[in-house]
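[1] here is my input; please provide its structure:
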Amino acid sequence: MNLSRIFIERPVATAVLTAGLCLFGLFAFGTLPVNELPSVDFPTLQVTANLPGADPETMARVVATPLEREFSTISGIDSMSSVSGSSSTRIALQFRLDRDIDSAAQDVQGAIASAMRRLPDGIDPPQLRKTNPADSPVLILALTAETLPLPELNEFADTRLTQRLSMLPGVAQVVVYGAQKYAVRLYLNPNALAQRNLGFDQVVEAVQEANSNRPAGIMDGAERAYAVTADADLKTAADFRDVIVAFQNGIPVRLKDIGRAEDSVENDKALSWFNGERSIILAVQRQPGANTVETVNGIREVFPEVRAQLPAGVELRVLLDRSEFVRASIHDVNFTLVLAIVLVSGVVLMFLSNLSSTLITVLILPTSVLGSFAVMHLLGYSLNNLSLMALTLAVGFVVDDAIVVLENISRHMQMGKDRLTAALDGTREIGFTVLSMTISLAAVFIPILFMAGILGRLFAEFAVTVGVAVLISGLISLSLTPMLCGLFLKSTRADGPVYRAFDALFERSRAFYGKSLQVAMGHRGSMLMASAAILVATGWLYTAVPKGFIPSQDTGTINGSTRAPEGTPFPELVKRQLALTEVVRANRNVESLMSTAGQGFGGVSGGNVGRIIVRLKPAADREASADEVIQELRRAARAVEGMELVLQNPPAIRMGSITGAGEFQVVLRGSDLTSLYPAAQAIEARLEALPMIEDVSSSLELANPEIQVHIRRERAASLGVSPQEIETVLGSAFGGSEISTIYGANDQYPVFIQLDSAFQRDVNALDALYVQSRMGRLVPLASIADIRQGVGPISIEHFGQLPSVTLSFNLGREQSIGAGLSAIREAMREALPSGISSVLSGSAKSFEESTRDLPILLGITVLVVYMILAILYEHLGHPLTILTALPLAGFGALVMLLLFDQELNMFSFVGIILLVGLVKKNGIMMVDFSLTLQREKNLPAEQAIVEACLVRFRPIMMTTMAAILATLPIALGYGAGGEARQPLGIAVAGGLLFSQFLTLYITPTFYVSLERFVQRLRMHASGRSSIHRRATTLNPPQGELQETKERRKSGL
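    Now for the predicted structure:
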């Protein structure tokens, strides 16, 4: 049966179908979204609840715990964690990847409604929003102003700019850092209140009554209707100063008599800077699956319109544009793809010395790639580093099928056949081989589609893209290739000194191979023992090679988290943050940076945290890589005392916790805080002593200064004061309670009340605080409560409803996560007390899961390939012969990783899986042709396999060289992000180089050994069968013997 006959005999139909595939591929290429990586969306929801004035312990006890208890009943939650700080609680709910996020959001909203009755009075309704921790902002903008007050700048950013950007296609949300929203703050003097016998509640009531914004109705007149309005609302701080709080002796007591009102901002404990200038920072997040490049282009297109509306002296600057790296990376991968096509075409030209065959190859390669684009479009995939890297790798082996067909047709033409006959006979002879190679190679990627978790989502596009490219190449090799050969292939070979020299070298190589193969056949036992030794060595190398996760890449950006000691006043935090900012800006490789104080990574707010995002100069203009700059900045930051700086090269996908400053996290949890906190401190100390990790930080901060008010309940009750009234006064004095709202034309602005700042600097100022009793008398707080100083946690975490502590860390330079986690497990095994458990979080958790699952995945891949080959050959032994090259390829890949100081990470492991499909092609070509010779010419196994190896030596060398050269640009780490792709290229190139030479000897020897073993089994089975037949004749069954005796007795 000749699968290619219909295509050879109908060239017009074949050409038209191919042209249609190419046109559809070109259309698809222009419409495919462009992103850095495949869209990976964690179904994650974040719930935020605010209770002004509440300390972390209160927030954890009365807010986080009731909400978590309700959330625990929702199905599909993979992990639940919370962090409770001063006045706020944030709960992160991460669902399983198969959970619909919209349905989950409805369940969470219902749980919030159910928990509201158990939450304290005065709490703001908890806010729910969808988040994707794996996605970073695609664009970070900075608004700076020389003269315009920041509240007015914030007004423009909040009401004009963010709304305009949020409406653009592809934009999910715009997050504002360092927001300076306008607010009015009322600062009260406790001594003035006491002199006038006024309490906080009277001031609050007076302000609320003075600032009213209720409808006054409509008056229907005789001839027209009138809308009735009243100027009962207040607009500015100046309006509040004249608010009458009370009348005493007929004289009004105004707010300005007992305090002051000032124009302020809503959050006066958060600031941001751009290159040292006060600014408002806008971080633009893209929608899931949106085109990063098109989204950023759409935003930049409105810049002229936005800048035309900017107030005088305001500038809009770009801090970070992720599309720049995506563009550069995609451009470099595209160049690598074109380079691979050129190199592969050169291999065909040198080996076949035939220009027409080279042109046919040049036509076939783009057709396979364009066909893959068409299928990617149908599947909703994007052009990203992984999918384009898949196509680059595919160039090296999709051409394998075409090379095998081309070489065989060329061989038949050299026998004197015309083009058409050679095409028909050549494809008939090689068709099953090509089919076997194509199906078995595509099957290699089937197990990847069933990978669980985030890695399965990440590499699914890679696997499908490669598999589709392989299947299309197989189809084209059996259709377009023989059709073009039948029309245009010429038997004349190119002549020239280079071609002649190459042909002479090749013929000498084949002659040497033939002689050495005969030697190997005479020492089959030694060859098999060497193969077994390589298999054992491969297993040892797997344990010796450093293990990694997803490799980092130099994107030109560095993320940093800063932290000052607990209890650092906000003005001092600002001073230290600015000092640290200047140190970072002084580095010669830094182009610009954004800095915040009072707001850390992931939106974590606190009086002692900050954040830095550094944009480096372009790679061509700087003297060091991102990792080297990090080391320089770490050393320079030590000059700023009392400030901890944690820097990291942002990972391709962040899977960390909501509080971890480092890339990797370990979470300790237990119900007994007296055991949990000391254990966390002990383990933190042990981790800091480990040489392979750095930037160890803990979420546990217990030295936050506190003022503890212990109410003397009996005394307070006797004076007519309740504990609730005491808490209300304390909340108003120090919590900054929101007591009223100003309604502007475009927004609403809060009004806060608190104690004057002069009375917040000294603990003894609490002696001046009074609480109004039910009888109207002012009772000194000191007379009904004991005031003590102490310390407490700055935040409290829960993980899975249990109190927890997160330890985060980064890896040291040239260190592997595998070695780091092994050392951490040993440290925790020695120091972790009973009742305290530990779990890995984020990237550390994903790494541990992958190292457990990937060997199983590799085993399943080999099993699937074996099963498919057994089905195709209807034989259980021949697939084993074909797969003898796998240990050799694995050995070569691991050795190359060690030699080039690379980790066995997710990319290089995918390269090893890819090798399973690549190296078996040589075995298929040898075994398939040998079986044909045994079947058609009745040759013995040894003679058949030797002849098959010599006949197939040229296509074997061609296909391997094509695959190596296609992989070479990736192995060299060319272009933006090339360092992340490099381990995959090195693994594939190393495996191909090593297995190429040994496979040519081990596979034939194994083939002959297996054939002789099968023959012995047959002879043994045949011998037992003949003995059984003779035994049956000499010893008839007992039934026949008894029947004979009876006949003799009866005389018959």
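[2] alpha carbons only for contacts and neighbour counts from here, please
    OK.
[3] report the longest helix in the protein, please.
    helix 978-1034 (DSSP state H).
[4] packing partners of that helix?
    When contacts are defined as 3 or more CA pairs under 8 Å, 6 or more residues apart in numbering; DSSP states H and E, helix 978-1034 sits against helix 497-522, helix 524-544, helix 878-882, helix 885-899, helix 906-937, helix 941-951, helix 953-971.
[5] one more to put side by side:
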Amino acid sequence: DGAAIRIRDIASVEDTFRRITRVARINDLEGIRLAVYKQSGQNTVKVVEGVLKEIKSLQEDYPQFKFITLRDSARYIRNAINNVGNSALYGGLLAIFVLLFFLVNIRSTLVIALSIPISIIATFTLIYFNGFTLNVMSLGGLALGIGMMVDSSIVVLENIFRMREEEGKPLLQAAVNGAKEVTSAIIASTVTTVIVFMPMLFVRGASGIMFKQLAYVVAFSLACSLIVALTLVPMLSSKILKEEEMGKHNPGSGLAVKAKQVFARMENSYKNLLEYSLHHRPRVLLITGALLLVSVFLFRFVGREYMPQTDEGEVSITVEMEVGTRLSVMDQKLREVVNLAKMYVPEIESIEERAGSGGWRGGANQGNITLKLVPKAKRTRSSLEVAADLSRKLSGIPGALIRVRASGGQMMFGMRGGGGTERLQIEVRGYDMKVAQALAGQVRDVVKNIRGVTDVRVSRLEGTPERHLVVDRQKASDMRLSVNQIGNFIMTILSGSQASYFREGGREYRILVRIKDAEKLDINDILDLTITNAIGEQVSLRNVVEVREERGPQQIERRDRERIITVLGEIADRDLGSIIRDARRALRTIPVPRDFVINFTGDYEEQQKANRELMLAIILALFLVYMVMAMLYESLRDPLIVMFSVPLAIIGVVLMLILTNTTLNVQTYIGLIMLGGIVVNNAILLVDYTNLLRRRDGMELMEAIKEAGRRRLRPILMTALTTIIAMVPMAIGLGEGSEVQSPLARTVIGGLLSSTFITLVVIPVVYSLFEQRKDKKA
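    Below you'll find the model as predicted:
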């Protein structure tokens, strides 16, 4: 009739808050969690410093609020960088002590030690002008190169010493001739070491991104050390060292005399061993071959994984209850778990709780708790040990499925492949959702029985109970109703529809229109409601809709446009390779329907990609080493003799990995690539000096081999031990982030130890065989 009807006459108007759909608490206080992500290509530490500065300003502006930093990636990165820097410093000091032990002369040690800071300073110019940052990889490259930086200087200075002591040449002439005599050898050694890093520049994927800076830094630092060895060391030797210190008639201190006697006995003993080996060459080669075969056999006992697990000081707890659980019930369960965590984990620094549908997946039946632990130096347990112990303690809580895991590799390497953070991921591909769900359940049941697999779950959560109101299009059309009209009507009834905005005091508020107490309405009450059609008639909702009870998936995942379900699990006390091998065997018992595929993804997929790239890099590196030596020697035979030292490194690598319980991962592969260029250096010194004695002094073959071995023994031991000792702090792996570089250092140490000592015997034997065969043909 045109009469005005006020809203208050037909509805109640309430000024209230939106319904709570999620819970967030920080250290038992209600809060709001804000995550800040850096832009691609930006420096994490700088971004975090800027954010923390703004937070400090906000705290001053709003003292009634408390701003707490829950997760600071920059702190872990800074600590990791500091630890690598300390490893480099300790390694450099240890290398200097090794030099002092062999040289027993402070001035001589100082001459060689100067090559370390000069090479490092020169390398920092490369880092600056190439736009590199100081990170774990770039500083790790310096730490790895510390011991190798002095190798060329050692060879030069030791040869100067030998010419002055044994041949009695004046100091200036000894400096010039001594450097000149070994120039070709140290150039070959340095170039072969540097050239192995070239293939790493072309490695694709995450491995290429991570190790590109390491390759540049190590290569440039070694190139700088070569220049220092050929220029600065001879000059300083002629200026700083005293004639009487190097004279053969000066007895020196008692310690120096004893050291010379020890080295003389060691050289003579080695010469006798070499003479025995040259007379029993088949036996030597047979023993070496047997050691290689044993090493290859033992290689199967070395575990395999993608990246080493790191201790980032975080433990994550996932609490899952039945689908449809109310948020209030989930909140009570979270509080119960947090109280137990406080009881069992005294290392907690802060606690973050969250539950509800606040993310891209999950609902009120899921909750997460993140325990931030105190720094690694202040606790006796690793995050993995804390997670394992807490998992056992929380397993008895009724009414909830609780998974506990340590965060490892997230701050250092980012998200893992495959769509989750779990280390074990098995993907089920197929279109039919019911068949895929059943198949994923079978995979889960099989995988959870494998030793070492924990916290197995399926990515597609159980569907929530739903009632589908399906519109009968024909009936709706007959009653002059559209599907859109019916849908909007149902939405207004159940969840409300936004009518407009209310503006007051410069603020804007949403106006939501809904049925009062809609969540308490029975399905029949909803169906009895009427909707007005196009001609103004009232139509009962039950006349145009049909009710179907179903379970709807909470999310549908796709990869490469195919529907997938992922079975995820954590790994404890075993390596990924062993788990995958057992899982493959177990999954063969599951019949896979047509058009369905089961694949391993995540860490395993990334590991396989990296392995293919790095294996190709190893082959290419060895080929480049051989070609470089062939060009420098202008021979194909001598480089082949030198290359016999490469497989000898495998003996030490396998034993080191087994004894230290280190897995074969991306870091280990990088160590193997480095070994390809390092282990040939000792053989280069032996072969090059033997050729020199035969060519210049006209020595017989056997005499030249024995004399070259005696003269080159000390520089070989010095260069090998300085490299090995300098890597010991990194190999021990103390402090945050040390797990990243320790496998690499252990690989190099093990390979260098076996290759150095076996090379001293095997290379002269192989050289004699090749040369005698050549002489017979001549």
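[6] helix/strand/coil for the aligned residue in structure 2 for Leu471 of structure 1?
    Residue pairing (TM-score structural alignment): Leu471 of structure 1 is matched to Ala223 of structure 2. Put simply, Ala223 of structure 2 is helix when judged by DSSP: H, G, I helix; E, B strand; the rest coil.
[7] against Leu657 of structure 2, how distant is Ala223 of structure 2?
    To Leu657 of structure 2, Ala223 of structure 2 is 30 Å away according to CA to CA, to the nearest Å.
[8] do Met615 of structure 2 as well
    As judged by CA to CA, Met615 of structure 2 and Leu657 of structure 2 stand 18 Å apart.
[9] give the contact list for the match of Leu471 of structure 1.
    Residues in contact with Ala223 of structure 2 (CA atoms under 8 Å, 6 or more residues apart in numbering) are 190, 194.
[10] ok, Ala720 of structure 2 next?
    The contact partners of Ala720 of structure 2, taken as CA under 8 Å, 6+ apart, are 752-753, 756.
[11] same thing but at 7 Å, please
    752, 756 (CA atoms under 7 Å, 6 or more residues apart in numbering).
[12] just tell me what it corresponds to in structure 1.
    Ala720 of structure 2 maps onto Thr960 in structure 1, by TM-score structural alignment.
[13] how about Phe101 of structure 2?
    Match for Phe101 of structure 2 (TM-score structural alignment): Met350.
[14] can you point out the buried residues in the helix or strand that match falls within?
    Using DSSP states H and E, Met350 of structure 1 sits in helix 322-352. Residues 322-323, 325-327, 329-330, 332-341, 343-352 are the ones in helix 322-352 of structure 1 that count as buried (16 or more other CA atoms under 10 Å).
[15] average separation of it from the aligned part of structure 2, please.
    Its matched residues in structure 2 lie on average 1.6 Å from helix 322-352 of structure 1 after superposition (mean CA distance after the TM-score superposition for structure 1).
[16] whatever helix or strand comes next after that helix vs helix 322-352, what angle?
    Once helix 322-352 of structure 1 ends, the next helix or strand along the chain (criterion: DSSP H and E) is helix 355-379. Put simply, helix 355-379 of structure 1 runs at 150 degrees to helix 322-352, going by axes from the mean of the first three to the mean of the last three CA atoms, to 10 degrees.
[17] which other helices and strands does helix 355-379 of structure 1 contact?
    Helix 355-379 of structure 1 is packed against helix 11-31, helix 322-352, helix 385-413, helix 453-477, with contacts defined by 3 or more CA pairs under 7 Å, 6 or more residues apart in numbering; DSSP states H and E.
[18] could the ones you listed be laid out in CSV, adding distance to Gly792 of structure 1?
    Listed next are these as CSV, based on distance: least, CA to CA, whole Å:
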stretch, distance to Gly792 of structure 1
helix 11-31, 56
helix 322-352, 41
helix 385-413, 47
helix 453-477, 38
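[19] tell me which of those sits nearest to Leu645 of structure 1.
    helix 322-352 (23.8 Å; CA to CA).
[20] output the contacting helices and strands for the closest one.
    So helix 322-352 of structure 1, by 3+ CA pairs under 7 Å, 6+ apart, packs with helix 292-301, helix 355-379, helix 385-413, helix 953-971.
[21] the same query, at a cut-off of 6 Å, please.
    Applying 3 or more CA pairs under 6 Å, 6 or more residues apart in numbering; DSSP states H and E, one finds that helix 322-352 of structure 1 contacts helix 355-379.
[22] do you know how far the closest residue to Ser699 of structure 1 other than its chain neighbours is from Met828 of structure 1?
    Ranked by CA to CA, 6 or more residues apart in numbering and with sequence neighbours excluded, the top spatial neighbour of Ser699 of structure 1 is Thr806, at 5.4 Å. As judged by CA to CA, Thr806 of structure 1 and Met828 of structure 1 stand 14 Å apart.
[23] got the contact list for the residue nearest to Ser699 of structure 1?
    666-667, 698-699 (CA atoms under 6 Å, 6 or more residues apart in numbering).
[24] can you find the partner of it in structure 2?
    Thr806 of structure 1 maps onto Thr566 in structure 2, by TM-score structural alignment.
[25] I'm done for today, thanks for sticking with me.
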